[in-house]
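[1] Fold the following, please.
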Amino acid sequence: MKAYSTDLRQKVIDAYKNQEGSQRNLASRFSVSLTFIQKLLKRYRSSGTVEPKAHGGGNTAKLSSEQMALVVVLVEEDNDAILVELCERLKERTGVKVSRSTMGRITQKLNLTRKKKHCTPAKNTQNEFKNSEQSIGQPLAQSC
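    Model (predicted):
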């Protein structure tokens, strides 16, 4: 979720200073939570600023840029591979173990598609129902 704008924060502080209502009234007036008002006032009193805090970060990436490039190569080598197979191949080459869901997020981030080969029955030139020579129970020829 994005932080509330500095303009909104300053309006809340100004309204509170001008005693335009209680904290609950200000929360409903500005369509924010009561907790936001309380934390904003506490921050303003302690530091004198209404600026939002810096983003705390997040988890570091599991794979380096070289390993991400290897994922691209793995998908290009065999675009028919499922995510679990890609995880195993990545582990064999780099020693880094990632989960299936992590591999899915990586392939999405890299905009990689894994198109599957589909086996379809071979097209017959004659209508199958009218063909009296073909006996029931014989498998149809397939092309892959």
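[2] Every contact and neighbour count from this point should use C-alpha atoms.
    Noted.
[3] and the residue lying closest to residue 97 once chain neighbours are set aside, helix, strand or coil?
    Using Cα to Cα, 6 or more residues apart in numbering and skipping residues adjacent in sequence, the residue nearest residue 97 is residue 91, 5.2 Å away. Assigned with DSSP: H, G, I helix; E, B strand; the rest coil, residue 91 falls in the helix class.
[4] structure for this one too, so we can compare:
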Amino acid sequence: MKPISVNLRKRVVAARLEDGQTMGLIAERFRIPKSTVQNILRRYAQAGTVEPKPHGGGRQPIFTSDALRRLERDVEEHPDATLEELRERSGVSVSLVAFYKRIKQLGFTRKKSLYVRENNVVRT
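    Coordinates of the predicted model:
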């Protein structure tokens, strides 16, 4: 959804305070939802400004840069460890899929054993 411009917010407040228009009329006049008019006027009454609130951020990553460095070091030291073992050592509480994605993000790939006794069968 496109944010409401500061100019339009100021015009909404002016229409209410200077012209005394109802919220419904303001909504029709500027072609915005009545709830948006209510939110703009509430923000003006509480904060004295029509500027939008700053973005609240987003979801915080579970793997911090320190955790990723420790994970990278652990994978290099224990290349034969399973995902479960690496996850337990890291102390991070995530699913195996999420853990695998972080390992892949670090540039590590899953390697099969190059030579295993079961695979040494001659086919006829």
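[5] on that earlier part again, which residue in structure 2 occupies the aligned position of the residue nearest to residue 97 of structure 1?
    In structure 2, residue 91 of structure 1 lines up with residue 87, judged by TM-score structural alignment.
[6] Could you count how many residues lie near its match?
    Using other Cα atoms under 10 Å, residue 87 of structure 2 is surrounded by 18 other residues.
[7] residues in contact with it?
    The contact partners of residue 87 of structure 2, by Cα atoms under 8 Å, 6 or more residues apart in numbering, come to 93, 96, 99.
[8] Ok, residue 83 of structure 2 next?
    Contacts of residue 83 of structure 2 (Cα under 8 Å, 6+ apart): 96, 99, 100.
[9] List just the nearest of these to residue 1 of structure 2.
    Closest approach between those and residue 1 of structure 2, by Cα to Cα: residue 99, at 33.4 Å.
[10] That closest one: what's its closest spatial neighbour, skipping adjacent residues?
    That would be residue 87: by Cα to Cα, 6+ apart, it lies 6.9 Å from residue 99 of structure 2.
[11] so which helix or strand takes in the most centrally placed residue in structure 1?
    Nearest to the mean C-alpha position of structure 1, counting by Cα atoms, centre = their mean, stands residue 105 at 6.0 Å. In the assignment (DSSP states H and E), residue 105 of structure 1 maps to helix 100-109.
[12] What lies in contact with that helix?
    Helix 100-109 of structure 1 has contacts (Cα under 8 Å, 6+ apart) with 68, 71, 83, 84, 86, 87, 113.
[13] For the second one, list the residues it contacts.
    With Cα under 8 Å, 6+ apart as the criterion, the residues that contact residue 71 of structure 1 are 86, 90, 107.
[14] Including distance to residue 41 of structure 1, could these go into a markdown table?
    Output for those, formatted as a markdown table (distance: Cα to Cα, whole Å):
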| residue | distance to residue 41 of structure 1 |
| --- | --- |
| 86 | 51 |
| 90 | 50 |
| 107 | 44 |
